[in-house]
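>>> Fold the following.
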Amino acid sequence: METVSIPCLFRCPISLELMKDPVTLCTGVTYDRENIQRWFEEGRLSCPSTMQVLHTLELTPNHTLRKLIQAWCSSNPGMHCIQETREPANEKEIQKLLLKIRNAPTKLGNLRKLADLANRNERNRISIAASGGPSVLICTLSRTRNEAEIMLGEEALAVLASLPIHEAKKECIKSLKSPITIDIICWFLCKGNFHARLHAAQILHGLLSSDQNFKAVFRPDEETFHNFDLLLRDQCHQATETALEILLTVSPVRRNRMRAVEAGVANTLIELLPEAEKGIAQKALSLLEILCQSAEGRASVCGNPMGIRVLVKKIARVSELATEATIGALWHIFKNCKTSSVLREIEEAGAYPKLFFLLQIGCSSSTRQRAKEILRTQGPRSWKTNPCCILADQLKAGELKHQDFHVAKLTVHGRIRALAN
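This next block holds a predicted model:
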């Protein structure tokens, strides 16, 4: 150690020694896990380097820096390489730590140690869940009277969000689904920082996914839907996906559809779709179809200048499931908002060539039926007089010569594809 110069990047800013387990704070500064946890245990709630007060004590493992340190240690004889993985904790250690947290719920150090164990590996998270961890963490969540206790609650929420709830005991799951606990989680969803809101949403999503009966218990209010909308707007992919999955689960209930639309979810989805990647776009279009089943949802989509245009553009561009959802949303609008302005907007957006193209390439029976219903509104004045349709009719009627059949068929599909694009 004395003969080798350790790069500054590999030194912990607290101890100035080689980092064994580099973790990054919300300020962007990286420390050795052991040193920064000791800093927190001494009651300090700021970044040692910047002295900035931390809005969360969450530690993010810096895997890239860890690998660089490992490579550097391997290339320098005499340096002890840091371990790639750490052994899981035994159940007695976890139970002892949970007992300490239960007996001293305001002591941050024990909670941070539990978070460290949960961050290590899946086996530890299963052991924490099976040892009654959720019940202990719920007790910590309920102590949110002042700023320090709220920070404790946010730490407990982060650990709770990482646990496999299905591994917990029945009494733990029951207490987690109680109205009091749900109210506390929703409080963090509305009042907490970004990480707390994300963790609260992840817990709610886990409960909704694991228990169909929980949907009847979970009755989100207007403010909760507003915060789901904020998560949708966030640049974090995980936050957007979690919010989408929750909304897809609760929105089939009419009361929830109305609140989602009132919170601006439909407009947010329309803004999100143009740049959304495949998975997000598919979920967003499925949610829009559900929202368009209500008058409020249809009015929101039609009232947005880009609403119908965005839907039309996504036909046959994302996935088969997304196309079915898109046609479903347009069909609900077409059936219930058949005004001249809406029909004109559908036509100007290029919907009819795309629908005709969809019928040519094939789709599900329900989607085909809905596409035909929308196309029939045009009658002979528009899509039936289109050169593509005339050529298709000639092919069907056998009016073209046999040698021209293949060329004409390619021409039809080429023209339809060009119009659809």
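>>> only C-alpha atoms for contact and neighbour calcs from this point on.
Noted.
>>> mind checking the SS state of Gly31?
For the record, residue 31 is Tyr, not Gly. Following DSSP: H, G, I helix; E, B strand; the rest coil, the label given to Tyr31 is strand.
>>> Enumerate every residue touching Pro220.
Residues in contact with Pro220, defined by Cα atoms under 8 Å, 6 or more residues apart in numbering, are Asn256.
>>> Could you list the buried residues of stretch 326-344?
For stretch 326-344, the neighbour count (16 or more other Cα atoms under 10 Å) marks 326-334, 337, 342-343 as buried.
>>> Return the subset of those residues lying in helices.
Taking DSSP state H as the definition of helices, these contribute 326-334, 342-343.
>>> Closest to Gln83 out of those residues?
Among those, Thr326 lies closest to Gln83 (Cα to Cα), at 50.1 Å.
>>> wait, that closest one sits on Leu287?
No. Judged on Cα atoms under 8 Å, Thr326 makes no contact with Leu287 at a distance of 9.8 Å.
>>> circling back: now the buried residues of stretch 326-344 as TSV including distance to Val217?
Shown next, in TSV, are the buried residues of stretch 326-344 (distance: Cα to Cα, whole Å):
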residue	distance to Val217
Thr326	31
Ile327	32
Gly328	29
Ala329	29
Leu330	32
Trp331	32
His332	29
Ile333	31
Phe334	35
Cys337	34
Val342	39
Leu343	41
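>>> So which of those residues is the closest to Trp383?
Leu343 (13.6 Å).
>>> here's the other one to compare against:
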Amino acid sequence: MILSWRSRRKSKKSKNPGQEINSDMEILNPRHFCCPISLDLMKDPVTLSTGITYDRESIEKWIEDGNLTCPVTNQVLASYDQIPNHSIRKMIQDWCVENRSFGVERIPTPRVPVTPYEVSETCKRVNDATKRGEQKKCRELVRKIKNWGKESERNKKCVVENGAGCVLSACFESFASVSNEDLLGEILSVLVWIPLGEEGQSKLGSVQSLNCLVWFLTSGDLSARQNAVLVLKNLLALDQKHVKNLVEIEGVFAGLVKLIKEPICPTATKASLMAIFYMTSPSSFNEKMVPMFEEMGLVSVIIEILVDGDKSICEKALGVLDHIFDCKEGREKAYENALIVAVLIKKILRVSDLASELSVSILWKLFKNSQDRSEDGGVVVEALQVGAFQKLLVLLQVGCGESTKEKLKELLKLLNLCRVRLDCFDSTADFKYLKRSH
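From the prediction side, this is the model:
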């Protein structure tokens, strides 16, 4: 199979007067420039021990999938070494330049990928420099690792597989009390894409490391704050036992809520919501947390972002509310908010199955614990006024999990009792005109 490029220009004068290149003209990729596996133009041609040249990305995937032979010759590979074929790469680049008038883009010269040996040696040097307290040397080596990761996903994978996460976590802990902002900031920028591992999380979960993370969360620049909350979220996702030490650190609640109130980017907002989600989960619940979050106005902030939030943000925000409303103080703040019921009803059947289930769970907690179900008002009446009965009935008919179904039945009973008592709706009304919201 030979792929082709189509000219991106409507017309162009050729070297011969009066001759034009029409936009419908095509140019074929030379067969020997295409990877035998992907059939695409090779970006980083490498040659195996069998003498056949492939694109590096394609042949690496072939080998990683457990294949031990050359795809073309079917010979067993005596070596997995991939030798860069500079001659073919230069020919491909020259051909791209010659045909740029047809819209062919020049293949950039690929960087030589980092090797496991280079990563291991660099990590060893970071470890040695950390023990000697050489901050400047550590910063140079961390930047080297950071630059490798920027070059390609392959390099990132190589860095991760050769123990960088544990070494950098130990380095961060060692210099956390020194407050070297440049060095520690560089380490955080790498740790956001490196899995921590068991030893790495123990280093970052220490009291001095957590104090430093919170400092970056509250006092760092925008990039540092984003990196800090991402690392913190990853740390809590691995083990929520770190919550105990974290809640004792001054400023952590304000820092997390500020990232939601004054968002840097969606990634930081989602990470902050997830960190709060882990901190407020039943397994790590601390009675200090909910009142502290309430002082920061967390419930009101979350309700505001729910109004126009995307699917991912809505699911995470609803998850946080579901945890917070397990606590009486959290529910009291909800009862004071005029938007809460309307927003929750709106999210049912509009975002995702998870968002619908979380919304039902939150409503169930609010209804179940509400002491005001009288004719004067209350969350039940508010729900009826915004069409909760119809919405929940449709959700029950569409289908949901068993736990959610039981809560739905209880909610519908409460709504129906209140509906009849208050005569909010005509009891003979049918729902043939009811539209599903999704």
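>>> care to give me the TM-score?
The TM-score (TM-score structural alignment, normalised by the length of the first structure) is 0.67; 320 aligned residues with a Cα RMSD of 3.1 Å.
>>> just the buried residues of stretch 326-344 of the first structure now: which is nearest Gly414 of the first structure?
Distance to Gly414 of the first structure, by Cα to Cα, is smallest for Ile327 among these, at 22.3 Å.
>>> Show me what that closest one aligns to in the second structure.
By TM-score structural alignment, Ile327 of the first structure lines up with Val360 in the second structure.
>>> check contacts around its match.
348, 404, 407-408.
>>> conserved subset of the residues you listed in the first structure?
Among these, the contacts conserved in the first structure (both residues aligned by TM-score structural alignment, their matches' Cα atoms under 8 Å) are 348, 407.
>>> Only the buried members of the contacts of Val360 of the second structure: can you turn that into a ChimeraX selection?
To isolate the buried members of the contacts of Val360 of the second structure in ChimeraX, using 16+ other Cα under 10 Å:
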select :348,404,407,408
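>>> Out of the contacts of Val360 of the second structure, give me the two with the largest separation.
Within the contacts of Val360 of the second structure, Ile348 and Lys407 form the most distant pair, 13.8 Å apart (Cα to Cα).
>>> Tabulate the ones in helices among the buried residues of stretch 326-344 of the first structure (JSON lines), appending distance to Leu395 of the first structure.
Conversion of these to JSON lines gives the following (distance: Cα to Cα, whole Å):
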{"residue": "Thr326", "distance to Leu395 of the first structure": "30"}
{"residue": "Ile327", "distance to Leu395 of the first structure": "27"}
{"residue": "Gly328", "distance to Leu395 of the first structure": "30"}
{"residue": "Ala329", "distance to Leu395 of the first structure": "32"}
{"residue": "Leu330", "distance to Leu395 of the first structure": "30"}
{"residue": "Trp331", "distance to Leu395 of the first structure": "29"}
{"residue": "His332", "distance to Leu395 of the first structure": "33"}
{"residue": "Ile333", "distance to Leu395 of the first structure": "33"}
{"residue": "Phe334", "distance to Leu395 of the first structure": "30"}
{"residue": "Val342", "distance to Leu395 of the first structure": "33"}
{"residue": "Leu343", "distance to Leu395 of the first structure": "30"}
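>>> Show me where the stretch 251-400 of the first structure has its strands.
With strands called from DSSP state E, counting those that start in this stretch, the stretch 251-400 of the first structure shows none.
>>> Helices of that one, residue ranges please.
For the stretch 251-400 of the first structure, helices defined by DSSP state H, counting those that start in this stretch occupy the ranges 254-262, 265-272, 278-291, 295-303, 307-313, 320-336, 340-348, 351-361, 365-376, 387-397.
>>> so the shortest one matches what in the second structure?
Yep, that's helix 307-313 of the first structure we're talking about. Using TM-score structural alignment, the match for helix 307-313 of the first structure in the second structure runs over residues 340-346.
>>> got it, and stretch 175-187 of the first structure?
Against the second structure, stretch 175-187 of the first structure falls on residues 203-215 (TM-score structural alignment).
>>> Closest to the centroid, which residue in the second structure?
Nearest to the mean C-alpha position of the second structure, by Cα atoms, centre = their mean, lies Thr267 at 6.4 Å.
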